[in-house]
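# Could you look at this predicted model? Sequence included:
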Amino acid sequence: MKTKSYHMFIKIMAIFFSTYLGNFAFAEKPFGQTSVTALNGIPSSFISLGAYHPTFAMVVEKNFHRLSVFKLLPDGNYTLVRTYLAITGKEQGDKKQRGDNRTPEGIYFIVGQKDSSELLRQMGPGARKYGPRAFMLDYPNIFDKRQRKTGSGIWIHGVDSDARMLRPFDTEGCVALKNEDIIDIAQYVSAFQTPVVIVDEMQTISMAAIQKQRQNVIEMVEAWRKSWENSDFAKYISFYSDHFQSLGKNKEDWREFKAKLSETRKGSITVQISEPKILAFRNQLLVEFFQRYTSPERDDFGRKFLYLRQENQGFKIIAEKWYNSQKGKTDLTVLNDTKKRQD
């Protein structure tokens, strides 16, 4: 009986290692400038990466234990730059609550980083498990909060020993890379700009399908922009979900807020936006762009985030965020170039 059990154990382990180490070899291999057409399409999450800052994006595939870095090319195609071995949460499935040891799934941004010295100073000897560096993700995002997901502190980090990388599901919800890889990946990271899409398995679609989706979203955003600029609030509010919430305001509060601003200003406004970054995940769309708002009283410049969800009448805005920032020469050039394309 023991002999049969032993042979069965050996067979199971052989299957595991042949499957997992196959993924390990794939993840270790740099892909160079391989076109994603070799991967039967374009990552379906990357509808557009915009055109105004470093156009790198990342996909974490939990089922395949890998993190892939893509770069947007001038022709709208994508290049697979590099793929790394990655391990994720001890428990499989999407993160729902604090302490469930699951890695969240969705659209996230890298919003900061800490090196080993800073980690040790803040957390003590226990920080060694994060290796030489950690990148912070913005979990929970707006979509997560609307689904009442809890928890925080989801990072992409190194490890205390590369031997840990032989255990594919071994973190408390973070994404872990080998230490040499967590150092290497820094060259592709721009804080608050590099998106990281976390999925079980990456889906790809054709260039034609991506272009159609991109055009549909851009046309919708342009119609939203024009309705705001023209103070057409009946049209403007039609882009918003009945479940919209931002700045403590619901959909009707938001319409009244915008209408009152229009009534009190002394003249017309101009709203310029850059080519948007458009990211998709399941029934969610995240649209982000530079925006310049000018009126006789003010001149505001910054980044706008629109969070949209698929509803019966198409995608609707459930929330938006605005980050005021300094106008840079490059940013204003992009706005001017975008306005020429709109004209």
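That came through fine. Just so we're clear, the structure is a prediction, and the values are computed from it rather than from any experiment.
# CA only for contacts and neighbour counts going forward, please
Will do.
# what are the ranges of the helices in the stretch 201-343 of the chain?
Using DSSP state H, counting those that start in this stretch, the helices assigned to the stretch 201-343 of the chain run over residues 207-229, 233-237, 251-264, 329-342.
# CSV for the ones you listed, including distance to Thr88?
Below are those laid out as CSV (distance: least, CA to CA, whole Å):
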stretch, distance to Thr88
helix 207-229, 29
helix 233-237, 41
helix 251-264, 38
helix 329-342, 36
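# between the ones you listed, which gets nearest to Asp162?
Closest to Asp162 of these is helix 207-229 (CA to CA; 37.8 Å).
# what helices or strands is that closest one leaning on?
The contact analysis (3 or more CA pairs under 8 Å, 6 or more residues apart in numbering; DSSP states H and E) places helix 207-229 against strand 46-49, helix 233-237, strand 270-273.
# And here is the other one:
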Amino acid sequence: MTPAAPRLIALALGLLGGTLGAPSATADSEPPATSRPPLHSEAETRLMTVIELARRGDYNRAIDDLSDLIDERPNFRLAQLVYGELMVARAGRSIDPLIGEDVAKRRDALLAEAESRWNHRSNAATDGRVPNAIVQLAPEHEHAIVADLEHNRVYLFANVDGVPRLVSDFYATIGSGGAGKEAEGDMRTPVGVYHVTRYLNDHQLPKLYGIGALPVNYPNALDRARGRTGHGIWLHGVPRTTYARSPQASEGCVVIANDDFERLRERVDVGSTPVIMTQGVDWVSPAEADTTRTEVRAAIEDWRHSWQAIDTSAYLAYYDADFVSDEGRDKAAFAAYKKKVNARKENISVDIDQLSIFRYPGEKEMVKVTFDQAYRSNNYSSEDRKTQYWQRSDDGRWRIVLENEAD
């Protein structure tokens, strides 16, 4: 008898275009090997392999392998659901008439988690491409994190000579209201470029947050300029009674399994590691990324040279008509201030170090740049950490729309 197709396996079949009962290989053959980063979640890899075995018709082996996984991680509810559906399917029955409405809702949430994990497995190859959100990483950033809110995925990248290299990725939960936070209490996860501000261990946290949390600096300067409110956006773990949560179940935080969180935390530098939260990752070739990097760096260098040359007119041309400074000055007030200051300058030297460039998600042709700035003149000197938001204008030029010394 051909086993009935449980909803979970039917879902996998639909994504792959297969047919249950007509496996693509013999039951004794191995599932196709997949290339995974070395830090990828072992539990997820094993679960996806089980679903692949079931798709190929090898129910007995799938159930045996899944039983081992459940013994090791009894709180992995999705694995338990798959196990139950496989047992019922092997018996040639359907589980649907056996469950009530409340159980069906919990099951649907787990199926949504399964779909997210399976979709990623089917479309995970990057073929050497890089996320266009990371244009350049300064040497101080050993790693960077990209949270793909649309596809419930957190990516960890290593910094290789300023270029991101994929190290690992993990399934994630986002806010129950979806992505794009605007206001306090909207249960949405923000879209933007942030950094980790501190680490909280499990002794400092309620059980909801699992083994730890990494708060980020939402709202940043751009969020505040856009009128966005709210606080307490963290990347954190899950209660020890569960392994993972459904795709949209947090109050706005990004949530991953505890073992994944621990792997991630080990590679985070508090106060430094960038966290980009975006609705979908646009994977581009290194050549495409280099084009943006070259354009933005050229604009920044011209801005710096104009400042050093005390060419105030050329310097101010790099500030957009809608520019706002961190002191709240608009373009006119900022221009008046700079003209007054520069009138007293005989020489200016501006050095830039630790330059990072991030394409800002959710904004049209905008990048966020951060760098250490050393300023020297005949009557003043300073060393500051600077953040600027550059946007490409309709005339094709990059201009600064927001600037501050702490973000």
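Arrived safely, thanks for sending. Predicted, not measured: the structure shown is a model, and the values here were computed from it.
# How close are the two chains, by TM-score?
Here the superposed chains carry a TM-score of 0.79, computed using TM-score structural alignment, normalised by the length of structure 1; 305 aligned residues with a CA RMSD of 3.1 Å.
# hmm, back to that, highest mean neighbour count out of the helices and strands packed on helix 207-229 of structure 1?
Of all these, strand 46-49 has the most neighbours on average by mean count of other CA atoms under 10 Å, namely a mean of 25.
# any idea which helix or strand comes after that strand?
strand 56-61 (DSSP states H and E).
# what helices or strands is that following strand leaning on?
Contacts defined by 3+ CA pairs under 8 Å, 6+ apart place strand 56-61 of structure 1 against strand 66-72, strand 195-199.
# I'd like those strands laid out as TSV, including mean neighbour count and distance to Ala27 of structure 1.
Converted to TSV, these look like this (neighbours: other CA atoms under 10 Å; distance: least, CA to CA, whole Å):
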stretch	mean neighbour count	distance to Ala27 of structure 1
strand 66-72	23	6
strand 195-199	23	16
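# who wins for proximity to Asn230 of structure 1 among those?
strand 195-199 (32.4 Å).
# The closest one vs structure 2, average distance?
When structure 2 is overlaid, strand 195-199 of structure 1 sits 1.2 Å from its aligned residues on average, using mean CA distance after the TM-score superposition for structure 1.
# neighbouring contacts of that strand?
Residues outside strand 195-199 of structure 1 that contact it (CA atoms under 8 Å, 6 or more residues apart in numbering): 45, 56-62, 104-110, 281.
# Which single one of the residues you listed is nearest to Ser18 of structure 1?
Lys62 (17.8 Å).
# The closest one: neighbouring residues, count only.
24 (other CA atoms under 10 Å).
# contacting residues for it?
Taking CA under 8 Å, 6+ apart as the test, what Lys62 of structure 1 contacts is Ala86, Ile87, Thr88, Ile198, Val199, Asp200, Glu201.
# Check Asp395 of structure 2 too.
Counted by CA under 8 Å, 6+ apart, Asp395 of structure 2 has zero contacts.
# Ok, Arg303 of structure 1 next?
Here Arg303 of structure 1 is in contact with Glu288, Phe289, Phe290, Gln291, Trp322, Tyr323, Asn324, Ser325 (CA under 8 Å, 6+ apart).
# what about 6 Å?
Residues in contact with Arg303 of structure 1 (CA atoms under 6 Å, 6 or more residues apart in numbering) are Phe289, Phe290, Gln291, Trp322, Tyr323.
# What lines up with the second one in structure 2?
It stands for Phe290 of structure 1. Matched by TM-score structural alignment, Phe290 of structure 1 corresponds to Asp372 in structure 2.
# Skip the chain neighbours and tell me the closest residue to that match.
Of all residues not flanking Asp372 of structure 2 in the chain, Arg385 sits nearest, at 4.6 Å (CA to CA, 6 or more residues apart in numbering).
# From Phe233 of structure 1, how far out is whatever residue of structure 1 lines up with that neighbour?
In structure 1, the residue paired with Arg385 of structure 2 is Arg303, using TM-score structural alignment. Separation of Arg303 of structure 1 from Phe233 of structure 1 (CA to CA, to the nearest Å): 22 Å.
# for stretch 384-401 of structure 2, how far is the first residue from the last?
First residue to last in stretch 384-401 of structure 2 (CA to CA) measures 19 Å.
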